[in-house]
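Trainee: here you go, sequence then predicted model.
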Amino acid sequence: MLTTTTTKVLEPSDLDAALTVLDRDPVANAFVAARVRIAGLDPWRLGGEMWGWYSGGRLESLCYAGANLVPLCATPAAVRAFADRARRAGRRCSSIVGPAESTAALWALLEPSWGPAREVRARQPLMVTRSLPADVVPDPGVRRVHRDEMDVIMPACVAMFTEEVGVSPLAGDGGLLYQARVAELVSTGRSFARIEDGRVVFKAEIGAATAHACQIQGVWVAPEHRGRGLSKTGMAAVLHYALRDIAPVASLYVNDFNAAARAAYRAVGFAEVGAFMSVLF
């Protein structure tokens, strides 16, 4: 039994303890919690290691170390321990993302050895809703994307990702991993779009889902259709699917400088409950 303050890479036998930590904040932790509930803690299946920080023999904080480095329920002492482990391992992730306070502290410790970052988004409001919008009529044209529509949805997904992140998801492996992720969302019924004349006008995905909460991502309106309120009516439609079929709480996080998106989300009932931070490499 661990009786001192320490960190370790969690093993499959630590699953129940890890889920207990993740369930402390089911909204903020939805992305990682969804993966853990599907894949467990085996690094090969999870797509990365889960680091645990223990105090007095009890698991208190987590950090997912895969394509992203994600501190979860991380105390200041845990952040310092995770930073030490990350420095020793070297940077393997494409971003650091998580609750703003712990992510900022982690980046402050890692920046001298990992920096500079390509971009730091210091405050990304975390928004939540538990009810369907009362004043926005859902777009009846927004529906689940069909499995035979991958060639239709992929260009929109690539455009959204490139616009949002600043690099193309097709770089590196030619987009194989990204295409597999889009296909997974389509096949599980968590990709939604309004498609006109074979082209996507609006799209969004439910990127992570647990029994407690789901996280909406990838919201995008084709440039030539912007300014028509499609993000509001489209999001209202996606919320009907999310809250009816997926989970009792829907969340998302958005860049603080994207005033139009924040206003659209507020219009369909989202309220800010916290903030995330992203460090992009």
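Mentor: Nice, I can see it.
Trainee: going by C-alpha atoms from here, please, whenever you check contacts or count neighbours.
Mentor: Will do.
Trainee: the nearest residue to N255 once chain neighbours are set aside: neighbour count?
Mentor: What sits nearest to N255 in space, not counting adjacent residues and going by Cα to Cα, 6 or more residues apart in numbering, is Q124, at 4.5 Å. Number of residues near Q124 (other Cα atoms under 10 Å) recorded here: 22.
Trainee: host element of Q124?
Mentor: strand 119-129 (DSSP states H and E).
Trainee: what helices and strands are in contact with that strand?
Mentor: Packing contacts for strand 119-129, counted by 3 or more Cα pairs under 8 Å, 6 or more residues apart in numbering; DSSP states H and E, involve helix 100-114, strand 250-253, strand 271-280.
Trainee: put this beside the first:
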Amino acid sequence: MARWRPAVSSDPSRRGRPRPRARELRDVDVAEALAVCAGDPVASALAASRLEVARRVGLRAAGGQAWGFPAEGALEAVCWSGANLVPVVPVTLSAADRDAAVAGFAVLAMRSGRRSSSVVGERAGVLALWDLLSASWPVPREVRSEQPSLAIDREPDVEPDPLVRRSVLAEVPVVLPACVSMFTEEVGYSPVQGGGRAYADRVRALVSAGRSFVRIDETGPDGAPGQGAHVVFKAELGAVTDRVAQVQGVWVDPRYRGRGFAAPGMAAVVRQTRALPGGAAASPPVVSLYVNDYNARALATYRRVGFEQVGSYATVLF
């Protein structure tokens, strides 16, 4: 695959205009940052999920930094900088203000150097930020520039698979290999190469929090017994806010693909997530996800379940 490069790449401090300003936020700013995210809960779910953790335990303990624009006055845009770099630049801002916010975040990102494994979030903000960072950051492994963002806020249109349920800690030895297989297939390398303790801890944390859904069978694709427990379908709630639960890591064992497990499995995830919200929501959350535009089969499956496109994401992978 040809490596994507922007048509124009430059450091914002060299463009012959006043250097834009953004600032690192403090714990006292988190509530205001979350208010910015609330303008588009689905588009901002990744950043908001980390900010909600920060609201409970503080930014330092949340494992990243939060940046805000402008440097003084009421916040208009925010950016989470942690394992992922996630800009939240509302489309309601003027074009000039959007450009200034992105440029301000780019300055802070270039100062700190690349520490994130991806730049991800609402498409326009991600691609504009990457346009500025690409001059100084390493060439990415891949840029996924069009990822439809889908959501559902009602009962699914497909009857849920009754065998899909939340996994339990005792099943982590069975769930983890499925998660590794999904990640390797999706991203192109194993998350446990060289040890992978952090990834295993992440899977365990999702299971412990009730955010891992599985169908586990002990028969093979042909129904033969004695195959040992193995995951046929799985999905996780990778980002949860008080209004949105974002599904990630959807996977069907390759031996079972094309046999109708995906749509009922996703329907089960939707129903169970809305019945038992994973965040602090008082009402059922919107269930969302994003998917590569070239994955026609997945898009068709999600639409069959009842998901509708509400926006677009983009991801720059390192």
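Mentor: The structure has been received and is ready for your questions. Only a predicted model underlies this, so the values are computations on that prediction, with no experimental measurement involved.
Trainee: drop the TM-score for these two in here.
Mentor: After superposition, the two chains reach a TM-score (TM-score structural alignment, normalised by the length of the first structure) of 0.94; 276 aligned residues with a Cα RMSD of 1.6 Å.
Trainee: re earlier: got the helices and strands packed on strand 119-129 of the first structure as CSV, with distance to G207 of the first structure and mean neighbour count columns?
Mentor: Compiled in CSV, these are given as follows (distance: least, Cα to Cα, whole Å; neighbours: other Cα atoms under 10 Å):
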stretch, distance to G207 of the first structure, mean neighbour count
helix 100-114, 20, 18
strand 250-253, 10, 24
strand 271-280, 16, 20
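Trainee: make TSV out of those and add distance to G56 of the first structure.
Mentor: What follows is those, written out as TSV (distance: least, Cα to Cα, whole Å):
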stretch	distance to G56 of the first structure
helix 100-114	21
strand 250-253	33
strand 271-280	29
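Trainee: which residues are in contact with the residue most central in space within the second structure?
Mentor: For the second structure, the residue sitting closest to the mean C-alpha position, by Cα atoms, centre = their mean, is L46 at 5.2 Å. Contacts for L46 of the second structure (Cα atoms under 8 Å, 6 or more residues apart in numbering) come out as V86, G121, A239, V240.
Trainee: how about it, what's its match in the first structure?
Mentor: Mapped onto the first structure by TM-score structural alignment, L46 of the second structure lines up with F31.
Trainee: did I read that right, its match in a strand?
Mentor: No - going by DSSP: H, G, I helix; E, B strand; the rest coil, the assignment for F31 of the first structure is helix, not a strand.
Trainee: where's it relative to D25 of the first structure, distance?
Mentor: F31 of the first structure sits 11 Å away from D25 of the first structure, going by Cα to Cα, to the nearest Å.
Trainee: where exactly do the helices run in the stretch 1-150 of the first structure?
Mentor: 15-22, 30-39, 43-46, 76-89, 100-114, 150-165 (DSSP state H, counting those that start in this stretch).
Trainee: got CSV for those, with distance to A261 of the first structure too?
Mentor: As requested, these are exported to CSV (distance: least, Cα to Cα, whole Å):
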stretch, distance to A261 of the first structure
helix 15-22, 28
helix 30-39, 21
helix 43-46, 32
helix 76-89, 31
helix 100-114, 20
helix 150-165, 12
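Trainee: V273 of the first structure is nearest to which of those helices?
Mentor: Of all the helices of the stretch 1-150 of the first structure, it is helix 100-114 that lies closest to V273 of the first structure, at 12.0 Å by Cα to Cα.
Trainee: looking at the helices and strands packed on strand 119-129 of the first structure, which is nearest to G174 of the first structure?
Mentor: Taking Cα to Cα, strand 271-280 is the member of those nearest to G174 of the first structure, at 19.8 Å.
Trainee: distance from that closest one to the second structure after superposition?
Mentor: Superposing on the second structure and averaging over aligned pairs (mean Cα distance after the TM-score superposition for the first structure), strand 271-280 of the first structure comes out at 0.6 Å.
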